[in-house]
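Trainee: Provided below for reference: sequence and predicted model.
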Amino acid sequence: MELTTVWFCLIAVLWIGYFTLEGFDFGVGMLLPILAHDEVERRVLINTIGPVWDGNEVWLLVAGGATFAAFPEWYATLFSGFYLPLLLILLALIVRGVAFEYRAKGHGVAWRGRWDIAIIVGSWVPAVLWGVAFADIVHGVPIAADGEYVGGFFNLLHPYALLGGLTTALLFLTHGAVFVSLKTDGPIRHEARALAARLGILAAGVTVAFLLWTQLDSGDLASGLLFVGAAVALVAGLVAVGAAREGWAFCGTFVAIALGVAGLFVALFPDVMPTTLADGASLTTTNAAATAYTLKIMTVVAAVFTPLVLLYQSWSYWVFRRRITVEHIPADHAPATAR
């Protein structure tokens, strides 16, 4: 297998890790005004992702860095053509991260309320825009013969791309609700499980529509099999939700997102950014790649450090595996005026 193909697969794995892990982070933030009815419950929800959200974002940083190093032409065209949506995602992630850190620095209702809004908005914006961006990448965008993006912002907002944004938002909402039911106990757990069942039905319908459209537009046998697997995993997760088996339900939504993203990359290959112009030129794993020497060095570095990162992140999830309840929230985090 050529190193260009190896690195395309590795970048796909990084994005799979990001969407499956950061996906439930986004879901929890998006559900904050729905599942949390007072300050104590808001703190419970935030604490479910408190130890892991920043580690989950590392997958995005590594995916971006790997794309820059392995496929510089892809990186350059992507960040020039998708400048505005990627800037909005970046700003949302920054605001969201600051909100997690600063929310507990004050005790006033107004103070915490403003940071709660930042968490909610900072979760919704990337949850939607990542779906729009990936749908555009798979479908194709206007790329000229010299590899430059020649479209505008509104070229990215066609029906297929908007359906992609709706798909990721609903999947992350369902994934987040399942995660909350897995990580909490008491009334929040039961409410999150009931909400996951309702959201999951809607998410399943929209996801099947998006994956079917993708398959008809640019899929092949391999991507079709992955899309079917994603749909089966999502349905199995919803069945587990109904049976109050939160662990299996989380595995179902996790695998559904993973197989769905994998299918998108398979449908995209060997392109990395196809063009929609008759006289344009698509970027492929060959013409967008770095030099062979660069890819060799990167492969050695990845082989050494990737297992270490995976071991550390697995250990952190194991350490913070227990459920959280309102009884675990100290009194100073729940002032009476916040109710």
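Mentor: Looks like it arrived, so ask away.

Trainee: use CA for all of it now, contacts and neighbours both
Mentor: Fine.

Trainee: list the contacts for Val98?
Mentor: Shown in contact with Val98 (Cα atoms under 8 Å, 6 or more residues apart in numbering): no residues.

Trainee: so it versus Gly224, what's the distance?
Mentor: In this view, Val98 and Gly224 are 40 Å apart by Cα to Cα, to the nearest Å.

Trainee: got another, please set it beside the one above:
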Amino acid sequence: MELHNVWFVLIAVLWTGYFFLEGFDFGIGVLTKLLARDRAERRVLINTIGPVWDGNEVWLLTAGGATFAAFPDWYATLFSGFYLPLLLILICLIVRGVAFEYRHKRDEERWQTNWEHAIFWTSLLPAVLWGVAFGNIVRGVAIDGDKEFVGGLSDLLNPYALLGGVVTLALFTFHGAVFAALKTVGDIRVRARRLAFRLGLATAVPAACFLLWTQVLRGDGPSLVALAVTVAALLGAIGAIRAGREGWSFALSGVTIAAAVAMLFLALFPDVMPSTLNEEWSLTVTNASSSPYTLKIMTWLAVIATPLVLLYQGWTYWVFRKRIGTQHLADSH
């Protein structure tokens, strides 16, 4: 396999890891309004991701950096054409991180409530916008012969991409509800399990529509296999949470996300950003990649660094693996 194809696969893996990990992060943020009944339960939900949320975002930084180094033309066209939505995502991630750190700095109810509102909205908006962004990447955008995006913001708000935003929001919220059931004890665990089941059913219909639309739009044999795996895993996750098997449900909801991302990249390949103006102007793994020498150096660095990162992040999750509930909360200062 040529190195530019290898790096296309690696970037797909990085986005898969990001959506799997940050997906339940965003879901927990949304659930602070949908599931938690009081401030104590909101603290419990936030504490389930407290030790890991910032580590999860490393996958996004790595995916962006890898795209910049391996496919500079893809990076340039993507970040210039999607400037406003990506800027909004960046602002949300910054505010969200500040909200996690500053929420508990004061006892005042208004102070904590405002930061809780910030956590909710800065979790919901990126969950939607990532779906819209990837929907447009797969569908294609207006790229001219100079590899430049010549469309406008309104071109990005098409029905297919907006449906993608609905699907990522629903899927991440379901993923977060399953994670909440897996990481909590007591009444909040029972309610998280019930809510996860309902969210799973609500996710199934738009997800099936979006995946079928993707298959009709750009799919082939391998993407059809990924579609089948996605549907089977989602149904399995719903059935497992219904049976009270939170661990199996979380694993299967993770497989759902991974298979869905795989389907999008399989449908996209060998393009990285199709042009809706002229197929010959599409960015591909060949015409958008860096030099072979650059890709070779990057490959050696990835071979050395990736296992270390995976070991460290896996250790973090192992250390903070226990369930928590309101009885485990420290007294507020």
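Mentor: Alright, I've got the coordinates. Nothing here was measured: the structure is a model prediction, and the numbers come from that model.

Trainee: could I get the TM-score for this pair?
Mentor: Once superposed, the chains reach a TM-score of 0.99 (TM-score structural alignment, normalised by the length of the second structure), with 333 aligned residues with a Cα RMSD of 0.8 Å.

Trainee: neighbours around Gly200 of the first structure, how many?
Mentor: 28 (other Cα atoms under 10 Å).

Trainee: that one reaches Leu238, doesn't it?
Mentor: Yes - between Gly200 of the first structure and Leu238 there is a contact at 6.4 Å, judged by Cα atoms under 8 Å.

Trainee: which parts of the first structure are strands?
Mentor: Listed in chain order, the strands of the first structure (DSSP state E) span 271-273, 283-284.

Trainee: list the residues that contact Ile119 of the second structure.
Mentor: By Cα under 8 Å, 6+ apart, the residues touching Ile119 of the second structure are 29-30, 95-96, 99-100.

Trainee: try 10 Å
Mentor: Ile119 of the second structure is in contact with 26, 28-30, 32-33, 46, 92-93, 95-100, 103, 113, counting by Cα atoms under 10 Å, 6 or more residues apart in numbering.

Trainee: and the gap between Leu129 of the first structure and Tyr293 of the first structure?
Mentor: 34 Å.

Trainee: which of the two has more residues huddled nearby?
Mentor: Per other Cα under 10 Å, whichever of Leu129 of the first structure and Tyr293 has more neighbours is Leu129, with 22 against 10.

Trainee: how much space between the more buried one and Leu163 of the first structure?
Mentor: To Leu163 of the first structure, Leu129 of the first structure is 11 Å away according to Cα to Cα.

Trainee: overlap in contacts, those two.
Mentor: Residues touching both Leu129 of the first structure and Leu163 (Cα under 10 Å, 6+ apart): 135, 169.

Trainee: quick one: contacts for Ile49 of the second structure?
Mentor: Applying Cα under 10 Å, 6+ apart to Ile49 of the second structure gives the contacts 22, 24-26, 28-29, 56, 100, 179-180, 183, 317, 320.

Trainee: export the residues you listed as CSV, with columns for neighbour count and distance to Leu252 of the second structure.
Mentor: Output for the contacts of Ile49 of the second structure, formatted as CSV (neighbours: other Cα atoms under 10 Å; distance: Cα to Cα, whole Å):
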residue, neighbour count, distance to Leu252 of the second structure
Glu22, 27, 16
Phe24, 26, 13
Asp25, 29, 17
Phe26, 28, 18
Ile28, 33, 18
Gly29, 26, 21
Asn56, 20, 19
Phe100, 20, 28
Phe179, 28, 12
Ala180, 32, 15
Lys183, 22, 16
Tyr317, 13, 18
Phe320, 15, 21
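
Trainee: which of the residues you listed sits closest to Thr299 of the second structure?
Mentor: Of all those, Thr299 of the second structure sits closest to Asn56, with 22.1 Å by Cα to Cα.

Trainee: show me the contacts for the closest one.
Mentor: Residues in contact with Asn56 of the second structure (Cα under 10 Å, 6+ apart) are 17-23, 25, 49, 313.

Trainee: stretch 157-173 of the second structure aligns to what range in the first structure?
Mentor: Mapped onto the first structure using TM-score structural alignment, stretch 157-173 of the second structure covers residues 157-173.

Trainee: thinking again about what came up before, so what sits against both of Gly200 and Leu238 of the first structure?
Mentor: The contact sets of Gly200 of the first structure and Leu238 overlap at 174, 178, 253 (Cα under 10 Å, 6+ apart).

Trainee: pretty sure the last one is touching Ala230, no?
Mentor: Yes - contact status for Thr253 of the first structure versus Ala230: in contact at 8.6 Å, counting by Cα atoms under 10 Å.

Trainee: shared neighbours, these two?
Mentor: In contact with both Thr253 of the first structure and Ala230: 236, 259, using Cα under 10 Å, 6+ apart.

Trainee: show me the contacts for the closest residue to Gly229 of the first structure other than its chain neighbours.
Mentor: What sits nearest to Gly229 of the first structure in space, not counting adjacent residues and going by Cα to Cα, 6 or more residues apart in numbering, is Leu259, at 6.7 Å. The contact partners of Leu259 of the first structure, taken as Cα under 10 Å, 6+ apart, are 16, 20, 223, 225-231, 233, 253, 265.

Trainee: now the helices for the second structure?
Mentor: 3-34, 39-49, 53-56, 58-70, 72-81, 83-102, 109-139, 153-156, 159-183, 187-218, 221-242, 246-268, 292-319 (DSSP state H).

Trainee: packing partners for the first one?
Mentor: Under the contact criterion of 3 or more Cα pairs under 10 Å, 6 or more residues apart in numbering; DSSP states H and E, helix 3-34 of the second structure touches helix 39-49, helix 53-56, helix 58-70, helix 109-139, helix 159-183, helix 187-218, helix 246-268, helix 292-319.

Trainee: leaving out the residues flanking it, which one is nearest to Ile137 of the second structure?
Mentor: Met273 (5.6 Å).

Trainee: re the thing from before, buried deepest among the helices of the second structure, which one?
Mentor: Each of those was scored by mean neighbour count; the highest is helix 159-183, a mean of 26, by mean count of other Cα atoms under 10 Å.

Trainee: which secondary structure elements does it contact?
Mentor: Judged by 3+ Cα pairs under 10 Å, 6+ apart, the packing partners of helix 159-183 of the second structure are helix 3-34, helix 39-49, helix 109-139, helix 187-218, helix 221-242, helix 246-268.

Trainee: quick one: average offset of the third one versus the first structure, please.
Mentor: What that stands for is helix 109-139 of the second structure. Superposing on the first structure and averaging over aligned pairs (mean Cα distance after the TM-score superposition for the first structure), helix 109-139 of the second structure comes out at 0.4 Å.
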